[in-house]
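**Q** kindly return the folded structure for what I paste below:
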Amino acid sequence: MSTETAAAPLTGPPLWRRMVTGSTLGPLAALLIAGAFFSIRTEQFLSAGNFSLIIQQVMVVGTLALGQTLVILTAGIDLSNGAVMAFGTIVMTKLAVDGSLPPVLAVALGVLVCAAFGAANGLLVTRIALPPFIVTLGMLNIAFALTHIYSKDQTVSGLPGALTALGNTFTLGGTDVTYGSIVTIALFLLFAYVLSQTAWGRHVYATGNNPEAARLTGIATKRVLVSVYTVAGVVYGIAGLLLIARTSVGDPQAGQTENLDSITAVVLGGTSLFGGRGAVLGTLIGALIVGIFRNGLQLMGVQSIYQTLITGVLVILAVTVDQLSRRRAS
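**A** Now for the predicted structure:
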């Protein structure tokens, strides 16, 4: 197996070295360079309030990108994650407000709905052998339509405090940090451990690296793929809860560009679009790169359209570097 993370034994190097692979070093360097550049160009960048804003902006997209990373590690892609997240938020908020369900139950049902979307994606990819791009593109439209049908295009407000509790903040080093940000970081650490330390994680890398070779070694690759898409759906549901906590409403217009933002974070974080190589901690760095670039350019007065242009250039550069490195390795 050619990947660092996939090939790492379950015993040997320290845990932190198995969780932080070589694929994260480039994104980390890019993050530090971007931070240094914007700290020089604008005085506001290094302020505690600005850091708090960046963290809150990264919270939702970063969590979505975590689920996207799991899918891309298997050489798939999920275009539906933003729409699925949005539907999950509407389910949670409407059940809690209109259905008068306890907030915990409403959240659980919303996450379950997102998991069902993920399982459906996985089953269509494995049982009918449809391309992940086509399956998730279709599911994007289904989730988008159901969101607007179920919500009747109405924003759900007046939410109970339990649904927005993760949007509350505490002060750390002079910076206001939301509890949702802690949840995001905890999820990244959890999946970094799972992917580097468990048999399931090794099977995910093996399936993405060479599915036929993985099957011949006894790995149930179809079952792995279904589990990956289902787990990703659960993560999208958690991202939906974080979105509710940040906005304090259930918005049927949410999630329309987050699918592309999540893919951008994954690619900038060093995960290969061809599967089998990458690390979730790199995705967290990639999400921070996107957040810092957009925040820094906004502070510099750069128009939003140019922010999008620069983000697109960064994505192409990241994929080009990945392609060149694969050619050198082959």
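
**Q** from now on I want contacts and neighbour counts done on CA atoms only, so please keep to that.
**A** Fine.

**Q** could you measure from residue 282 over to residue 330?
**A** According to C-alpha to C-alpha, to the nearest Å, residue 282 and residue 330 sit 23 Å apart.

**Q** ok, now residue 218?
**A** 25 Å.

**Q** same deal with residue 312?
**A** Residue 312 is 27 Å from residue 330, by C-alpha to C-alpha.

**Q** cool, and residue 41?
**A** Per C-alpha to C-alpha, residue 41 is found 41 Å from residue 330.

**Q** ranges for the strands of the stretch 151-300 of the chain?
**A** Assigned by DSSP state E, counting those that start in this stretch, the stretch 151-300 of the chain shows strands spanning 169-172, 175-178.

**Q** from those strands, which stretch is densest packed?
**A** The highest average neighbour count among the strands of the stretch 151-300 of the chain, using mean count of other C-alpha atoms under 10 Å, belongs to strand 175-178 at a mean of 20.

**Q** one more to put side by side:
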Amino acid sequence: MAIDDNGGGAHRAGTATKEPEPRPDFDSQKHDSLGLRIQHLLHGNPTLGPLAVLVVAIVAFSIFNPRFFAAPNLSLVLAQVTVIAVLALGQTLIILTAGIDLSVGAIAVFSSILMAKFATDAGMPGLLALVLGLVAGTAMGALNGFLVTRIKLPPFIVTLGTLSIFFSLNSVVSRSETIRGSDMPSLMTWTGTTIPIGNFRLTYGSIIMLLLFAVFFYALSRTAWGKHVYATGDDIEAARLAGIRTSRVLFSVYTVAGLLYAIGAWVLIGRLASASPNVGVDYNLDSITAVVLGGTSLFGGRGSVIGTLIGALIVGVFRNGLQLAGVEVVWQGFAIGLLVLIAVSLDQWIRKVKA
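**A** Take a look at the predicted model:
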């Protein structure tokens, strides 16, 4: 009995000194698990977040103002978004490689002036003037690419410099005068021609924009060039060691972006029915905003052109919806800026996902 009592006492003493195990916090685990699932989902599908924002915005503005969802207003939103979307497509290619292009607006506006000058002052046929304008825009993009890849200058510094150069040349060539669309061949303003679909009006410029997005969606997702663009932006040194000619990839990206900016210039002429040297001040920020809102990472290597299209539509929807609601322009800019900050913060959170 004594042995039993001592053993039992020892057992009771051991039990008394042992600390109770903490109970699992199931609510916390559930919350963390949900957050991780969302994080992984957005990391694998970067367009889901922007798409949700776009849908919510459309529904909200339609409730507040029934005119928002009317066909004429939607036609206006798409027409306003078209130019920025084309420019943002070129910007997307560059940001995917962890670069940035501040000369977007300057190249687009200067290309539009050159096209108009070729067609009017030089008396060239519309097709020749258009082709030369496209070549000029491509050459401007190639210059950016040469300075980045051969001279090894940072993209920010390169495009900041060419921004000033191209805008200055634009002022010299145009003499700060607007060239009317009526003075140009009809091909120059053709992109602004509308196609009636019931009460909805679709411009040829918008069709060109959608076709460009389809082409580059395929190029980035289905071709070796697209895979090299993503690899270069994700880790340029690892891509180089894997045998990818990263300098060629970067040069091609800046050159193709220049061509896209020139196409945007053609669409711009059709949109304005003129070639004006005084537009494009906000094109740089608007294109970057569309790319960021579309889920493309500013650190490179992640994103899609479909996201950029959605981002451009978000900007157009918010500005149009707030305008219909009677919100002042300054607060419209405030709302867009807030969206950008949220998008960048979300991108930082998504990049922390663990495999």
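
**Q** the more surrounded of residue 41 and residue 330 of the first structure?
**A** The residue with more neighbours, out of residue 41 of the first structure and residue 330, is residue 41; 13 against 7, by other C-alpha atoms under 10 Å.

**Q** what's the matching residue for the more buried one over in the second structure?
**A** Taking TM-score structural alignment, the alignment pairs residue 41 of the first structure with residue 64 from the second structure.

**Q** ok, now which ones touch that match?
**A** residue 325 (C-alpha atoms under 8 Å, 6 or more residues apart in numbering).

**Q** nearest residue to the aligned residue in the second structure for residue 258 of the first structure other than its sequence neighbours?
**A** In the second structure, residue 258 of the first structure lines up with residue 283, judged by TM-score structural alignment. Nearest residue to residue 283 of the second structure in three dimensions, chain neighbours excluded: residue 105, at 5.0 Å (C-alpha to C-alpha, 6 or more residues apart in numbering).

**Q** could you check which residue of the first structure pairs with residue 76 of the second structure?
**A** Correspondence of residue 76 of the second structure to the first structure, assessed by TM-score structural alignment: residue 53.

**Q** next one: that match from residue 41 of the first structure, what distance?
**A** From residue 53 of the first structure to residue 41 of the first structure the distance is 18 Å (C-alpha to C-alpha).

**Q** ok, residue 59 of the first structure - contacts?
**A** 180, 181, 184, 242.

**Q** run a quick check on the last one versus residue 58, I expect a contact.
**A** No. Contact criterion C-alpha atoms under 8 Å: residue 242 of the first structure and residue 58 do not qualify, at 10.8 Å.

**Q** who's more crowded, these two?
**A** Legend: neighbour count by other C-alpha under 10 Å for residue 242 of the first structure and residue 58, higher for residue 242 (29 against 23).

**Q** map that one across to the second structure for me.
**A** Match for residue 242 of the first structure (TM-score structural alignment): residue 267.

**Q** now do residue 150 of the first structure
**A** Under TM-score structural alignment, residue 150 of the first structure pairs with residue 173 in the second structure.

**Q** can you get me the centre-to-centre distance for the helix or strand where that match lies and its chain?
**A** Per DSSP states H and E: residue 173 of the second structure is located in helix 155-174. Its chain's C-alpha centre and that of helix 155-174 of the second structure lie 21 Å apart, by C-alpha atoms, centre = their mean, to the nearest Å.

**Q** output the contacting helices and strands for that helix.
**A** helix 104-120, helix 126-149 (3 or more C-alpha pairs under 8 Å, 6 or more residues apart in numbering; DSSP states H and E).

**Q** mean shift between it and the first structure?
**A** Compared with the first structure after the fit, helix 155-174 of the second structure shows a mean deviation of 0.4 Å (mean C-alpha distance after the TM-score superposition for the first structure).

**Q** in that helix, what's buried?
**A** Neighbour counts over helix 155-174 of the second structure (16 or more other C-alpha atoms under 10 Å) mark 155, 158, 159, 162, 163, 166, 167, 170, 174 as buried.

**Q** closest to residue 136 of the second structure among these?
**A** The nearest member of the buried residues of helix 155-174 of the second structure to residue 136 of the second structure, counting by C-alpha to C-alpha, is residue 166 at 11.3 Å.

**Q** how about that closest one: what's its closest non-neighbour residue?
**A** Closest residue in space to residue 166 of the second structure, ignoring its immediate chain neighbours: residue 106 at 5.6 Å, by C-alpha to C-alpha, 6+ apart.

**Q** so what corresponds to the one you found in the first structure?
**A** For residue 106 of the second structure, the residue aligned by TM-score structural alignment is residue 83.

**Q** likewise for residue 53 of the second structure?
**A** Match for residue 53 of the second structure (TM-score structural alignment): residue 30.

**Q** after superposing, tell me the mean distance of the helix or strand encompassing its match to the second structure.
**A** Per DSSP H and E: residue 30 of the first structure is located in helix 25-41. Mean deviation of helix 25-41 of the first structure from its aligned counterpart in the second structure after superposition (mean C-alpha distance after the TM-score superposition for the first structure): 0.5 Å.

**Q** off-centre distance for that helix?
**A** Distance of helix 25-41 of the first structure from the chain centroid (C-alpha atoms, centre = their mean) equals 21 Å.

**Q** centre-most residue in the second structure?
**A** By C-alpha atoms, centre = their mean, the second structure has its centre lying nearest to residue 291, at 1.8 Å.

**Q** pretty sure it contacts residue 311?
**A** Yes. At 6.2 Å, residue 291 of the second structure counts as touching residue 311 under the criterion of C-alpha under 8 Å.

**Q** re earlier: quick one: contacts for the match of residue 150 of the first structure?
**A** Counted by C-alpha under 8 Å, 6+ apart, residue 173 of the second structure has contacts 113, 114.

**Q** not counting sequence-adjacent ones, nearest residue to residue 94 of the second structure?
**A** Closest to residue 94 of the second structure by C-alpha to C-alpha, 6+ apart is residue 100, at 5.8 Å.

**Q** now do the contacts for that neighbour.
**A** By C-alpha under 8 Å, 6+ apart, residue 100 of the second structure lies in contact with 91, 94, 155, 156, 159.

**Q** pretty sure the third one is in contact with residue 101, am I right?
**A** Right, residue 155 of the second structure. Yes. Residue 155 of the second structure lies in contact with residue 101 (C-alpha under 8 Å); the separation is 6.8 Å.

**Q** can you list the contacts of residue 59 of the first structure in JSON lines and add distance to residue 36 of the first structure?
**A** Below are the contacts of residue 59 of the first structure laid out as JSON lines (distance: C-alpha to C-alpha, whole Å):
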{"residue": "180", "distance to residue 36 of the first structure": "26"}
{"residue": "181", "distance to residue 36 of the first structure": "23"}
{"residue": "184", "distance to residue 36 of the first structure": "25"}
{"residue": "242", "distance to residue 36 of the first structure": "29"}
